[in-house]
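S.K.: My questions concern the predicted model and sequence given below.
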Amino acid sequence: MKFLDQCKLYVAAGHGGDGCVSFRREKYISHGGPDGGDGGAGGSVWAEAVDGLNTLIDYRYQQHFKAERGGHGMGRNRTGADAEDIIIKVPVGTQIFEEDQETMIADLSSVGDKVLLADGGNGGWGNVRFKSATNQAPRRFNPGLPGDDRWIWMRLKLIADAGLVGLPNAGKSTFLAASSQAKPKIADYPFTTLVPNLGVVSLGVGSSFVLADIPGLIEGAAEGAGIGTRFLGHVERCSVLLHLIDASQDDPDQAYETVRNELVEYGADLENKVEIVALNKSDTLDQDIIEEQAAKLEKACGKKPYIISGATGDNVKEVLGQLFEEVNTQKQSEAEEAAAEQARDAGEEQQGWTP
């Protein structure tokens, strides 16, 4: 399945059906009076986050969604049928923007989240609605109201607990393959990863989290160089970042600073997320050189880096355990904040209630 994380759609709700002008005409019944029914409501267009999707590729091939018009009113007080709504199913984590790509309409971050994109028009009144003592044979009706229509942008930000960042060819895909059942493309050249990959890391019963690997960053990515900056949005929701550094390069400290600068330039508070630093590909160097590289990296990042090898699995479990601990801590903190806010709201409601 191809990956697509951004698309533009045109959505149009259905117009309401027209009201009807009709008069009762039956044998042996004189002065039957008006009996024109109302028109039905036009269909609306909704977007709903569903489970089991992780790409917007379906909307590369269909960009227009138009709901049907409501049925027209008919004689004998028959109301036109309401048109069916259209539901656009999107992955969890999809953000919906206006055509300017800046004004957010909704952020569908949970399964079942739903938002109205275009409201169907109301049906028009039939002439029975205009009957009165002074106008017993009205020939007036209302046309159905037009439905809404608009262009929207949908942008996907994958829901992951932890994210992998680093320069191209730092071994991120190898690490993801070694720690989960994901099978990303792995090769000995930069920019092997062209789209984000997700993997579920399992450390035992009840101990699992989702790890996201995004394409490598290069210097100037925030200004559009390379491809990684386009996908940085996928780690905005992560609780913790794992920063992988290739141990075989000459300046691991410079590599660290390059990626950190791009995170700062990108914004979205990425530079303030919890970060775990690891020196990867330790199996390719002697122990003395590894220690020298680790010392350089520690001086740059201010913390002792893990020394790992995604290819051989050295110290991978230790890093995964640290990631899980940070993810779990973040989830507990969010749960406590949500409980405190709920208790505070309940207290305010109780304080404002008077018997």
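M.R.: Yep, it's here.
S.K.: Going by C-alpha atoms from here, please, whenever you check contacts or count neighbours.
M.R.: Noted.
S.K.: start to end distance for stretch 88-99?
M.R.: Distance between the two ends of stretch 88-99: 17 Å, counting by Cα to Cα, to the nearest Å.
S.K.: quick one: the strands in the chain?
M.R.: 6-12, 45-50, 64-66, 86-91, 94-97, 104-108, 114-118, 149-156, 162-165, 197-202, 208-213, 240-246, 274-280, 306-307 (DSSP state E).
S.K.: Turn these into a markdown table, including mean neighbour count and distance to residue 133.
M.R.: Formatted as a markdown table, the strands of the chain follow (neighbours: other Cα atoms under 10 Å; distance: least, Cα to Cα, whole Å):
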| stretch | mean neighbour count | distance to residue 133 |
| --- | --- | --- |
| strand 6-12 | 19 | 41 |
| strand 45-50 | 21 | 41 |
| strand 64-66 | 15 | 42 |
| strand 86-91 | 20 | 42 |
| strand 94-97 | 22 | 51 |
| strand 104-108 | 18 | 48 |
| strand 114-118 | 19 | 39 |
| strand 149-156 | 20 | 40 |
| strand 162-165 | 26 | 72 |
| strand 197-202 | 19 | 70 |
| strand 208-213 | 22 | 70 |
| strand 240-246 | 26 | 73 |
| strand 274-280 | 22 | 75 |
| strand 306-307 | 20 | 88 |
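S.K.: Next, format those as TSV and append distance to residue 176.
M.R.: Below are the strands of the chain laid out as TSV (distance: least, Cα to Cα, whole Å):
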stretch	distance to residue 176
strand 6-12	24
strand 45-50	25
strand 64-66	37
strand 86-91	22
strand 94-97	24
strand 104-108	26
strand 114-118	32
strand 149-156	21
strand 162-165	9
strand 197-202	7
strand 208-213	7
strand 240-246	11
strand 274-280	12
strand 306-307	16
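S.K.: Minimum distance to residue 338: which of these has it?
M.R.: Shortest separation from residue 338 across the strands of the chain is recorded for strand 104-108, at 18.3 Å, computed as Cα to Cα.
S.K.: Now do the closest one against strand 86-91, angle only.
M.R.: 60 degrees (axes from the mean of the first three to the mean of the last three Cα atoms, to 10 degrees).
S.K.: tell me the angle of strand 104-108 relative to strand 45-50?
M.R.: Strand 104-108 and strand 45-50 are oriented at 30 degrees to each other (the same axes, to 10 degrees).
S.K.: what does strand 104-108 contact?
M.R.: 48-49, 92-98, 114-115 (Cα atoms under 8 Å, 6 or more residues apart in numbering).
S.K.: before we go on, here's another structure to hold up against the first:
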Amino acid sequence: MIDTVEIVVQAGNGGDGFLSFRREKFVARGGPEGGDGGAGGSVYLIATSNENTLQHLMYKRRYKAGHGTAGKRSNKHGRNGSDVEIRVPVGTVISQAGGFPQPDSSIDMAEVGMRVLIARGGDGGRGNARFVSSTNQEPLLREAGERGDVRQLALEVKVLADVGVIGAPNAGKSSFVAKVTSARPKIAAYPFTTLEPVLGVVENRRSTFVIAEIPGLIGGAHRGVGLGHAFLRHAARTLIFLHLLDGNGVDPIEDFKQVNQELKLYSPELADRPQLVVINKIDLPEVRARIPEFTEELKDLGVDLLAMAAATGEGIQGVLDKVSGVIAPMGG
């Protein structure tokens, strides 16, 4: 998944104003008639649900709007330059980069259809007809067109979802997402099968919510180790976490602690986000036998434990009902 890219956007320059005087056979002093230049085109970013990544921007990094044309005689204005619209996924965050003045804050393209002006076209220059006054009936003045804005922008996509499915590598996140949505993530019995977030829509009884499978997390993720920074950027855009534990792993409780430690080191706010903790793979007898043990250990940490088997579907309905109940008051 291409989730960061830098582009350069250049708005069009305004056209120059025109210097002209009306000259007709029977009109000795016809007066100024120079028209205004056209405005330069502007550059806009539009949030769309038709794009999921920034892949389409990788092969074209510079975008130029059209220049306005110069004014003409007979008070005719120049044509305006054409605008450029760049479509980006919902959830794209825009900031300035590389050598240009930094804005006070970034822009979050959080809603479908959101349209943001990111480079304004220059105004057209005024023709001499605009400079007539009581003391100057034949002005020899005209204006050059204004230059359009140039911006170097950093774009970053962050997943927008109600529920972020997190956990150590190989905890069964992909199997769970595939079971409860129409999304079809790659599934295999080795860590890091999922290398990018996977979105899916869950329809549970009377509620509907979006879940995002977030790539597996290892120690040092807050420093970018493994898939760390990508994981944490996307995790920041969810309402709650559904934290899956690999019941057949070496130490599921230690995995739980490590994932939460990475969240805390990256952002204390993430560590405080609501979590539902689920032990997975209870279809295996050795895992089912340890449910009381896992429940007690997590209870000591102030955490309630749910249990399910993503492979067979056992317990999944209870997990979905619990998720629906938690996110409903949050507007999810």
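M.R.: That came through, no problem. Only a predicted model underlies this, so the values are computations on that prediction, with no experimental measurement involved.
S.K.: re earlier: nearest to residue 339 of the first structure, of the strands of the first structure?
M.R.: That would be strand 104-108 among the strands of the first structure, by Cα to Cα, at 21.5 Å.
S.K.: And that closest one against the second structure, how far off on average?
M.R.: With mean Cα distance after the TM-score superposition for the first structure, strand 104-108 of the first structure departs from the second structure by a mean of 1.9 Å once superposed.
S.K.: Report the inter-axis angle for that strand versus strand 114-118.
M.R.: 150 degrees.
S.K.: that older thread, let me have the contacts of strand 104-108 of the first structure in a markdown table, adding distance to residue 286 of the first structure as columns.
M.R.: Converted to a markdown table, the contacts of strand 104-108 of the first structure look like this (distance: Cα to Cα, whole Å):
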| residue | distance to residue 286 of the first structure |
| --- | --- |
| 48 | 53 |
| 49 | 50 |
| 92 | 45 |
| 93 | 43 |
| 94 | 46 |
| 95 | 47 |
| 96 | 50 |
| 97 | 52 |
| 98 | 55 |
| 114 | 55 |
| 115 | 57 |
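S.K.: Which of those residues sits closest to residue 26 of the first structure?
M.R.: Lowest distance from residue 26 of the first structure to the contacts of strand 104-108 of the first structure (Cα to Cα) belongs to residue 115, with 47.5 Å.
S.K.: Tell me the counterpart of the closest one in the second structure.
M.R.: Matched to the second structure by TM-score structural alignment, residue 115 of the first structure sits across from residue 116.
S.K.: Look up how far residue 188 of the second structure lies from that match.
M.R.: On the measure of Cα to Cα, residue 116 of the second structure and residue 188 of the second structure end up 41 Å apart.
S.K.: got a list of what the match of residue 115 of the first structure touches?
M.R.: 44-46.
S.K.: which of these lies closest to residue 74 of the second structure?
M.R.: In terms of Cα to Cα, no member of these lies closer to residue 74 of the second structure than residue 44, at 33.2 Å.
S.K.: which residue lines up with the closest one in the first structure?
M.R.: Using TM-score structural alignment, residue 44 of the second structure pairs with residue 46 in the first structure.
S.K.: ok, now which ones touch its match?
M.R.: 85-88, 114-118.
S.K.: Of those residues, which ones are shared with the second structure?
M.R.: Listed in the original numbering, those still in contact in the second structure are 85-88, 114-118 (both residues aligned by TM-score structural alignment, their matches' Cα atoms under 8 Å).
S.K.: Can you add distance to residue 177 of the second structure and give the contacts of residue 116 of the second structure back as JSON lines?
M.R.: What follows is the contacts of residue 116 of the second structure, written out as JSON lines (distance: Cα to Cα, whole Å):
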{"residue": "44", "distance to residue 177 of the second structure": "35"}
{"residue": "45", "distance to residue 177 of the second structure": "31"}
{"residue": "46", "distance to residue 177 of the second structure": "29"}
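S.K.: Which of those residues are retained in the first structure?
M.R.: Under both residues aligned by TM-score structural alignment, their matches' Cα under 8 Å, what the contacts of residue 116 of the second structure keep in the first structure comes to 44-46.
S.K.: now, which of these sits nearest residue 240 of the second structure?
M.R.: For these, the nearest to residue 240 of the second structure is residue 46 (27.2 Å; Cα to Cα).
S.K.: So the closest one sits against residue 84, correct?
M.R.: No - using Cα atoms under 8 Å, residue 46 of the second structure makes no contact with residue 84, being 10.4 Å away.
S.K.: chain center to stretch 346-355 of the first structure: distance?
M.R.: With Cα atoms, centre = their mean, to the nearest Å as the basis, stretch 346-355 of the first structure stands 36 Å off its chain's centre.
S.K.: List the single closest residue to residue 235 of the second structure in space, sequence neighbours excluded.
M.R.: residue 164 (6.2 Å; Cα to Cα, 6 or more residues apart in numbering).
S.K.: what residues are up against that neighbour?
M.R.: With Cα under 8 Å, 6+ apart, residue 164 of the second structure has these contacts: 211-214, 235, 238-242.
S.K.: any idea how far it is from residue 188 of the second structure?
M.R.: In terms of Cα to Cα, residue 164 of the second structure sits 20 Å off from residue 188 of the second structure.
S.K.: got it, and residue 144 of the second structure?
M.R.: On the measure of Cα to Cα, residue 144 of the second structure and residue 188 of the second structure end up 64 Å apart.
S.K.: All set, thanks.
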